[in-house]
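In: next come a sequence and a model predicted from it.
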Amino acid sequence: MTLDQITILSILAVTVVLFIWGSWRHDMVALASLLACVLIGLIPPEHAFDGFGHPAVVTVACVLILSRGLQSTGAMDVFAQRMIPKTGSATLAIGALTGVGALMSGFMNNVGAMALLMPVASGVAEKHHLPPGKVLMPLSFGTILGGMTTLIGTPPNLIVSGFRASAGAGSYGMFDFTPVGLGVAVVGILFVCLIGWRLVPERTQAGAATFDTGTYLTEAQVPEKSAVAEKTIWEIARMLEDEDAQVVGVVRDDGRVSPARPRHRVRVGDILVIEAEPESLTAAISQLGLKLEGEPSEDEKDKKDESEGKSASAGVPRREKRDRRKAAEAEAGTEEEKKGSRDGKKADDGKEEKEGGERDKERGGDLQLRELVVMPDSSLVGRTIQFLRLPAHYEINLLALSRQGRRSVRRLRSTPLMAGDALLMMGTDDNLNTFAYEKGCVPLAQRDITIPNKEKAAVALLAMALAVAGAAFGLLPAAISFATCVLAYMALKVVSLRNVYESIDGSVIVLLGALIAVAEVMESTGAADLIARWMLSSIAQGDPVIALVILLVVTMTLSDFMNNAATAAVMCSIAISASAQLGVNPDSFLMAVAIGASCAFLTPVGHQNNTLILGPGGFHFGDYWRMGLPLEIMVVVVSVPMLLWIWPL
């Protein structure tokens, strides 16, 4: 073993450990790994960032933009709604929903497909009196399975195709993954729909109208006339005996959270940190006579109504200001009518404007509560509410936070948000929609963020179909075909120019660009050959079929605990080296990597869709393996014979 081999294997081992540890973001870990290779001398500085120009990276960026267009135009909404049966059993509804998710994931980003169908899953769960997790987990697994059926369905497929091209065998076609991927997906979806969903643990009562987001941590201030002023925490606990709530912390003048000790006496002005179920939160606040921290007082509401358009409403959207101005002008017109003004037409016009302003206010002016889930690619991840300045920028407030499976008693304003967090927000309908759309959140109620545009939806579908056809029939390389489609989206304003770059998940691009270069070092130093030789001699005993199974299982296991794209980048070099040493077809080994990297069903961290349902489904870390483990075993049993048949050794 040479010094370069020892070095790159050490860097790779540390990288894998950091991925699994999860304390650092995956793009930070990948970039650190790349820079370590450069500083040590394994990669020349002038070639450090060659991976960012790799066709797989370009294609992933393009697919993310195209998925945004399919979402924002509502092109997939009507399709999804029509495919879900209105009548029938829960098994039929879950099967149809999972199948639609899988089909959509074959041609768009599977996280986007999951986000589109989550509100539909909510309706299915409510209609059939099921806990939402019973529908959400099958949907998540279905969208993951569907992604493995086409070249653009998931980043690992693009990475595998890129490594095949680097080995001199050319890239895979658009539907080269379909025979094996479709077979595995069909069997997997049948298992999920007929048996698997029954294995999902119940985390909420049947018939619940909302997702079980677990308990919320919320902050409430003790006003002067509160029922808990000068009472001890123990006395407050007795008041909450009939409610599913408890006081877990107290905040005083220094702004720090102190543990809620039984003998601690509450004073006026204190802020209580309360843990409660969503259904019990309102009752607990009302019974104790508290004021939610983010909720404006009645005086503030009145002052806000009187100050129309002044500095207090600096963050109000222009449309709301215009509606208020119309209402004021209409009211003036009505006064003229009452006084018998000579200009009767002006008075009538004023009356009509007043009625229109009142209708607009009814649509979006009333304060309401809404639960939003932070998506994995949301710009909120890692940021605090204090930093976001929600009241000033969006005129909304965060009232409570739910982080299922983790309990951290901290100030809400200083708590960094994480993917899967459920946020209880208060504001007008329009402002909440704007915030959710711009910041990458999914509402847990009927989704009304996107207004379908039939013309643009048709353009989006046509352009996407042409791009897929161009790549499928070999008219253009995949990266060029989809980049052309992106240009068409921009020119035809299917996606606004501002949203084009917001659609690209920078962390994924950095991850891919960095790890492709690191994986190439494994090949150039012979480290991949070394690992493959050890695996073949010590475990597989030179049998290519056993080697194929081992490669598939190892890839699948790594993908459960680290990013699937990172797993594919690491394992591709080993797959190519192993096939070369055995003298067999490398396609069967590369396809095994593609299948294994896509099948992350044991944990919430293996795939973004699993993370997305963690809070809404009320899941714990250990809930996924109950359906995920038999599904992964089934994937191995089905995929190995199909790999040997479609891509013979």
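Out: Received, thanks.

In: for the rest of this, base every contact and every neighbour count on C-alpha atoms.
Out: Noted.

In: for the protein, which segments count as strands?
Out: According to DSSP state E, the chain carries its strands in the segments 216-221, 245-251, 257-259, 271-276, 291-292, 368-374, 397-402, 422-427, 441-443.

In: what sits up against the shortest one?
Out: Residues lying outside strand 291-292 but in contact with it, judged by Cα atoms under 8 Å, 6 or more residues apart in numbering, are Thr218, Glu219, Ala220, Gln221, Val222, Pro223, Ile285, Leu399.

In: quick one: Gly123 from Ser559, how far?
Out: 31 Å (Cα to Cα, to the nearest Å).

In: higher neighbour count, the two?
Out: Ser559 (27 against 18; other Cα atoms under 10 Å).

In: where's that one relative to Ser414, distance?
Out: 32 Å.

In: over to Glu355?
Out: In terms of Cα to Cα, Glu355 sits 43 Å off from Ser414.

In: go on, Asp299?
Out: Asp299 sits 27 Å away from Ser414, taking Cα to Cα as the criterion.

In: let's bring in a second model and compare:
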Amino acid sequence: MAWDAWLSLSCVIAVLLALALTRIAPDALLMASLAFLVVSGVLDPSQALAGFSNPGVMTIGALYVVAAGLKETGAVLWVANALLGQPATLKRAQCRMLVPASVLSSFMNNTTVVAMFIPAIQEWSRKLGLTPSKLLLPLSYIAILGGTCTLIGTSTNLVVDGLLQSEKQVSLGMFDLAAVGIPVLLIGGVFLTLFADRLLPRREGVIEQLDHAREYSVEFVVAEGGALVDKTIAEAGLRNLRHGYLVDIERGGRLMTAVPPDTQLMSGDVLIFIGAPECARELRRVRGLTPANGDIHKLDIDNHHRCLVEAVIGSDFAGLGQTVKASRFRSRYQAVILSISRQGQRLPGKVGDIQLQVGDTLLMETGQQFVEQYRYRKDFLLVSALNDSTPPDFHKAPIAMAVLSMLVLSAASGMLSILEAALLAAGGMLVTGCITVSKARRYVDLSVLIVISASFALGAAMTTSGAAQAIAGALVDARMAPWLALAMVYLLTTLFTELITNNAAAVLMFPIAMSVAEQLGVDFMPFAVAIMFAASASFMTPLGYQTNLMVYGPGGYRLLDYLRLGAPLSLIVGTTAVGLIPMVWPF
């Protein structure tokens, strides 16, 4: 290989290792690699920046707005509640859940579908007496499978279609993938229905663990004329209690949440503490405090003064690896963590001493504005909020569904391209008031668009430098059976997508797959379609696909649960896809 091929390959390996082993933001890594390839002379600026004008990337951006309109109007929840019904058994419940989730995920962002279904299924499970852990992971998996049925079902399909348009002048139709996607969905759905109950254990999610997680609340009053009047919380010695911690102060009928340590105490303040039963005994020894009612009782989650938010820590959370106290969580987010659940278990000990990790599920008490303020941030994957102050605008749900229907019909009939239909649908959501411009802007995930666009530069470098051809030559020879080469490409893409982002995996594998087809002298389409399916088939880890991480805490799952159910599902999906793809797109 030439020097530029070695340089390109080294850059790709460095990016892969950094994505898999570090916490550096993927968009920062990919943009750094793009800059390196331009400065080193491997690519000229027009080649490096071509991804930012790719139609597939622009289509994804427009579809973010369409999905936002569907979410803000409650259209997904409206359809889900209509279809879920009241099944009597777990098997029927799974079937009633799998159908609407797979259909909706075929036409909109998987993350939006799962985010809307999680609180609905949690409430549904409580009403029917079912275990959420039997339903939430299958929900994530069926949403992934449903997304493979149409071109707009997942961003990976649009990315690969954009590459085909720019490099091969080939474009797929809306339902071209359905010939393979629907059988894969049906076979995967049958597997989940038959075996999810057997392979997934009964686990309690954070809401089901509420009685254990929130421990006990005790209330004490600052005695009039006592020793604590006009002292700050820290000066009173209430900042570092051994068996509990101060959550709220009720003053003059007003509840003060997330109070900082320099807050001055006043006569008659009602201090609300959370902790172990020994907390009450510890507080009785504090001079100037008297029990409010002498009773220890569970917190009332329906209290209208409180807003409870359940959130899963994402990879961009600023305090990863730090304790709650060291991360200054209370002052940074104006929220108090009531409990932390990891792998389905409430973490013991004082909350302030727990080190925060990706996937931890936090149950927080905060103000009503928290959900709106952090809904669009990447610190958390917000799953559900109790007493949400901004309920969906349900009367516009039929309008949002009509806009989505027009998108699908116009693109499927060939009247408009996918990009044109998506742009018009996004405009329709804005014009009809299904979503405001400011909210639509915040729903567009620029970091994902940057990752995808910058990944194109790596793919271009692999192709122009000859590195992709060299890798293909090492993987196959001219005598290898095409179906075996197809299986190798599928397996390698699946491995990449479990370690890095699914879109980056697709972009990096595309030039290699094209070179494999060229060396074998066969058509490239089976390999392109295999990348679409393999890059989406992330079932074995919670971090491989965002929806897997979203159900991690609410379902109370552990890593082994993903392997137990995801590994056989991945094998079934891969075998089915590799077997069917050459029948639809012959070599």
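Out: That came through, no problem. None of the values given here were measured: they were computed from a predicted structure.

In: TM-score for this pair?
Out: Scored against TM-score structural alignment, normalised by the length of structure 2, the superposed chains reach a TM-score of 0.80; 533 aligned residues with a Cα RMSD of 4.0 Å.

In: quick revisit: between Glu355 and Ser414 of structure 1, which has more neighbouring residues?
Out: Using other Cα under 10 Å, the more surrounded residue of Glu355 of structure 1 and Ser414 is Glu355, with 15 against 12.

In: which of the contacts of strand 291-292 of structure 1 tops the neighbour count?
Out: Top of the contacts of strand 291-292 of structure 1 by neighbour count (other Cα under 10 Å): Glu219, with 28 neighbours.

In: could you give the number of residues near the residue mapped onto Gly618 of structure 1 from structure 2?
Out: Applying TM-score structural alignment, one finds that Gly618 of structure 1 aligns to Gly556 in structure 2. Using other Cα under 10 Å, Gly556 of structure 2 has 27 neighbouring residues.

In: ok, Gly556 of structure 2 - contacts?
Out: Ser133, Arg203, Glu204, Gly205, Val206, Ser341, Arg342, Gln343, Gly344, Gln345.

In: leaving out the residues flanking it, which one is nearest to it?
Out: Taking Cα to Cα, 6 or more residues apart in numbering, and ignoring the residues beside it in sequence, Gly556 of structure 2 has Gly344 as its nearest neighbour in space, at 3.4 Å.

In: so what's that neighbour up against?
Out: So Gly344 of structure 2 contacts Arg203, Glu204, Gly205, Val206, Gly553, Gly555, Gly556, Tyr557, Arg558 (Cα under 8 Å, 6+ apart).

In: so which of those wins on neighbours?
Out: Most neighbours among the contacts of Gly344 of structure 2, by other Cα under 10 Å: Gly553, with 30 neighbours.

In: name the nearest residue to Gln546 of structure 2, sequence neighbours excluded.
Out: Thr111 (6.9 Å).

In: any idea how far the closest residue to Leu369 of structure 1 other than its chain neighbours is from Ala458 of structure 1?
Out: Closest residue to Leu369 of structure 1 apart from its sequence neighbours, by Cα to Cα, 6+ apart: Met426 at 4.6 Å. Distance, Met426 of structure 1 to Ala458 of structure 1, using Cα to Cα: 35 Å.

In: look at the two and report which has more neighbours.
Out: Met426 (21 against 16).

In: and that one, what's its match in structure 2?
Out: In structure 2, Met426 of structure 1 lands on Glu365 (TM-score structural alignment).

In: now do the contacts for its match.
Out: By Cα under 8 Å, 6+ apart, the contact set of Glu365 of structure 2 is Thr257, Arg306, Cys307, Leu308, Val309, Ala335, Val336, Ile337, Leu338.

In: for Gln581 of structure 1, same thing?
Out: Contacts of Gln581 of structure 1 by Cα under 8 Å, 6+ apart are Arg533.
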